[in-house]
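> Test case, fold it:
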Amino acid sequence: MSNWLPSLNALRAFEVTARKKSYRKAAEELGVTTAAVKQLVEKLENLLGEKLFLGRGQNLKITSVGEVGLEELSISFKQIERTVNRMKSYKNKNRLVITCEPSFASAWLVPRLNKFKTLNPSIEVLIDSSPKVVSLSDGSIDLAIRFGVNDYSSRLNVERLYDESLAPYCSPSLIHGSKKISKFSEIENYPLLRWDTSQFNWSNNTKRWMDWENWIKFAKLDTTLNLNYGPKFTEYNLALQCAIAGQGFILGSTPVLSDLIKKGLLIDPFNLSIKTDLGYDLVYEKKAFIKPEIEKFISWIVSEKKNN
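Okay, here's the model as predicted:
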């Protein structure tokens, strides 16, 4: 049996064209001319002795032979991409890349990160602060700290860091002196700061819990209050800074804001922390322990959580 194989360039040109159903769009993705893509696909067809596409332009259709190749080649090129990323990751083996939910990153992780650096001075830590669920499969991200995700792939290890509890927090200055508040119904006299959770299209639970009216229902409080809504923020950290500045109440995480609470920057005047079905999870690939840096960070953050 011959070990002959067509060129990777020809196979890649076919795979992208089949996926995009267009020579022009394939050329844009590959960064070459449309003519070059067509030429590579034609070479592959000549070598195989089979047509891979019928029609032209917007009417390009893949043949049955092409369909067979598309599925396998798409999987193969994704595997090649993952392998190359893992090779790059190994090259930077003293580098640890962590994708982290923004409020957890700024209020909990970053203030403690110097402790990890002191214990592990040779490890460079890069924090990607994003509310999006970033894939760990290509090896470019080592660890994730995710919020509000309930459905995880079986290839991932998941460790719960904190169960989420939410309470209305404000700066002591907001209710100081004559403005002192004694019961929850008086909250209607203060601005309620809001977080725009429309970006969480993967987590309806997060949207549900971070809504003031829903939280009041969950807390079994008076739902007829005339709520006074303040600004809405696309970034939770901006809403948090607004609350610290004494500009209103914010729904905040009791475990994540613990340092700010201990420092007296935020208070829960009603003692109304409500446990939710959300949580903060440490997530990593089951094969991630090939990097000792990952193992060290996991050990450190679990220990830090216990101390907290």
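
> hey, let's count contacts and neighbours off CA atoms from now on
Fine.

> As a check, name the ranges of all strands in the stretch 51-200 of the chain.
Applying DSSP state E, counting those that start in this stretch to the stretch 51-200 of the chain gives strands spanning 53-54, 61-62, 95-100, 124-129, 143-147, 156-169, 191-195.

> Dump these to JSON lines, plus mean neighbour count and distance to K286.
Putting the strands of the stretch 51-200 of the chain into JSON lines (neighbours: other CA atoms under 10 Å; distance: least, CA to CA, whole Å) gives the following:
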{"stretch": "strand 53-54", "mean neighbour count": "16", "distance to K286": "40"}
{"stretch": "strand 61-62", "mean neighbour count": "18", "distance to K286": "37"}
{"stretch": "strand 95-100", "mean neighbour count": "21", "distance to K286": "16"}
{"stretch": "strand 124-129", "mean neighbour count": "16", "distance to K286": "20"}
{"stretch": "strand 143-147", "mean neighbour count": "24", "distance to K286": "11"}
{"stretch": "strand 156-169", "mean neighbour count": "19", "distance to K286": "5"}
{"stretch": "strand 191-195", "mean neighbour count": "22", "distance to K286": "34"}
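
> For D277, find the nearest of the ones you listed.
strand 156-169 (7.1 Å; CA to CA).

> Determine the set of other helices and strands touching the closest one.
strand 250-253, strand 274-285 (3 or more CA pairs under 8 Å, 6 or more residues apart in numbering; DSSP states H and E).

> would a markdown table of these with distance to K115 be doable?
Converted to a markdown table, the helices and strands packed on strand 156-169 look like this (distance: least, CA to CA, whole Å):
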| stretch | distance to K115 |
| --- | --- |
| strand 250-253 | 23 |
| strand 274-285 | 18 |
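
> Please give the structure of this sequence too, so both can be compared:
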Amino acid sequence: MRMVKKNLSERARLPSLGALKYFKVAAETLSFKLAAESLFVSQAAISQHIKTLESQLGCKLFIRKNREVRLTAQGQLLLPYVQKGFSEFQKGIAQLQEDNHPNILKLNVLPSIATFWLIPRLHLFRNEYPDLQVKLIPDPDVVAFEDFNLDLAIRFGPGKYDNLSSRLLYTDRVVMVSHPHLIQSDLQPDDLRHLPVITENYSDTDDAWEVFLHRYQFRFDDFRNRFEIRDATPALVGAVLAGQGIAMVKQSLVQDYIASNQLVTLFGFSHICDYACYLVAPDFHFNFPKVQAFESWLKEQTKPTIAALSEPLN
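As a prediction, the model looks like this:
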């Protein structure tokens, strides 16, 4: 009895999905050659998988002749079930990849980019797409798409994220900026010893400061009026705008203030960031019409920023 149960269990096991796929295409085309071309494999691979499938099922599926193949009665019986199975697979996958909320765009973005770049422009997108509701989720940490049902994320990083596609928006550079009232027109690097300086513990700005200090033979201890803002770029930019000190900041975040003369760059100094700004999402999200609309709008909006980032500084 045990042997019988084991044999029945083995016979009830489904063949491999790959073998069934090969059978389906070969049965629909009635040609191993055309099936091989369709599936981008060799004709020998098709033949071998069919033989394995026939061995597993214990019956012949094809009548093989010199230049053609025909389905046996068993093959004709099996084909519609296999076709229906693959059709159901496709429907299920389509359900997973379908946009269930076509009129809502959920976007995760760094608070600094949201505050100083995206939000000042977002009304333009909403005016252009009034029926599309934007839900903005500012967060300094990487947020999982599944946890928040996100459509898109704007991230500043290496551009490589597991199971996600990344599309470059712009590369950035760090510049030294100040409120114009804080400095004189003939300011020299040595004058920073006596002026308020603001720093933050962030890799790109830390690297920029290291380059600047080395270039002018300074140490942080040489700045007599220095304070640090930790992990809060919006607070750093706010302090600079309030005239509380000179700081290193990513240019994209303050370009609007530079263009309107609310801030000025100093000494023509800049440092290219190791990371860049990317639009990030699961690959199939980029097929959603709302995502395509936002991506197209975003790329238009970044053009002036990209142009400014390529220009020499004063």
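
> And the TM-score between these chains?
Superposed pair, TM-score by TM-score structural alignment, normalised by the length of structure 1: 0.62. Supporting alignment: 213 aligned residues with a CA RMSD of 2.8 Å.

> still on that earlier bit, out of the helices and strands packed on strand 156-169 of structure 1, flag the one nearest F104 of structure 1.
Between those, strand 274-285 lies closest to F104 of structure 1; by CA to CA that is 8.4 Å.

> picking that back up, of the strands of the stretch 51-200 of structure 1, which is nearest A18 of structure 1?
That would be strand 61-62 among the strands of the stretch 51-200 of structure 1, by CA to CA, at 6.5 Å.

> Tell me the residues of structure 2 aligned with that closest one.
Aligned using TM-score structural alignment, strand 61-62 of structure 1 spans no residues in structure 2.

> For the strands of the stretch 51-200 of structure 1, could you give me TSV that also reports distance to F218 of structure 1?
Below are those laid out as TSV (distance: least, CA to CA, whole Å):
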stretch	distance to F218 of structure 1
strand 53-54	57
strand 61-62	53
strand 95-100	27
strand 124-129	29
strand 143-147	19
strand 156-169	11
strand 191-195	17
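
> Dump the helices and strands packed on strand 156-169 of structure 1 to a markdown table, plus mean neighbour count and distance to I298 of structure 1.
Compiled in a markdown table, these are given as follows (neighbours: other CA under 10 Å; distance: least, CA to CA, whole Å):
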| stretch | mean neighbour count | distance to I298 of structure 1 |
| --- | --- | --- |
| strand 250-253 | 25 | 22 |
| strand 274-285 | 19 | 8 |
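
> which one of those strands lies closest to E29 of structure 1?
Among these, strand 274-285 sits nearest to E29 of structure 1 (CA to CA), with 28.8 Å.

> Can you show me the strands along the stretch 201-314 of structure 2?
226-228, 247-250, 264-281.

> Of all the ones you listed, which one is nearest D190 of structure 2?
Proximity to D190 of structure 2 (CA to CA) singles out strand 264-281 among the strands of the stretch 201-314 of structure 2, at 11.2 Å.

> Check the mean deviation of the closest one from structure 1.
Compared with structure 1 after fitting, strand 264-281 of structure 2 has a mean deviation of 1.4 Å; criterion: mean CA distance after the TM-score superposition for structure 1.

> so that strand matches what in structure 1?
Using TM-score structural alignment, strand 264-281 of structure 2 pairs with 267-284 in structure 1.

> will you turn the strands of the stretch 201-314 of structure 2 into a markdown table that also has distance to I183 of structure 2?
Formatted as a markdown table, those follow (distance: least, CA to CA, whole Å):
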| stretch | distance to I183 of structure 2 |
| --- | --- |
| strand 226-228 | 16 |
| strand 247-250 | 13 |
| strand 264-281 | 9 |
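
> Can you say which of the ones you listed is nearest to L236 of structure 2?
Counting by CA to CA, L236 of structure 2 lies closest to strand 247-250 out of these; the figure is 7.8 Å.

> how close does the closest one sit to structure 1?
Strand 247-250 of structure 2 sits 1.2 Å off on average (mean CA distance after the TM-score superposition for structure 1).

> which residues in structure 1 does that strand align to?
Residue span in structure 1 matched to strand 247-250 of structure 2, by TM-score structural alignment: 250-253.

> Could you pull up the residues touching Y162 of structure 1?
For Y162 of structure 1, the contact set (CA atoms under 8 Å, 6 or more residues apart in numbering) comprises P255, G279, Y280, D281.

> Help me confirm that the first one comes into contact with E164.
Yes - under the contact definition of CA atoms under 8 Å, P255 of structure 1 touches E164, with a separation of 7.1 Å.

> where along structure 1 do the helices fall?
For structure 1, applying DSSP state H gives helices covering 8-20, 23-30, 34-48, 64-91, 102-104, 110-119, 204-209, 212-218, 236-244, 258-262, 292-307.

> Which residue in structure 1 aligns with D131 of structure 2?
So, by TM-score structural alignment, D131 of structure 2 is matched to S122.

> Tell me how far the closest residue in space to that match that isn't next to it in sequence lies from G139 of structure 1.
With sequence-adjacent residues excluded and distances taken as CA to CA, 6 or more residues apart in numbering, S122 of structure 1 is closest to N94, at 6.7 Å. From N94 of structure 1 across to G139 of structure 1, the span is 14 Å (CA to CA, to the nearest Å).
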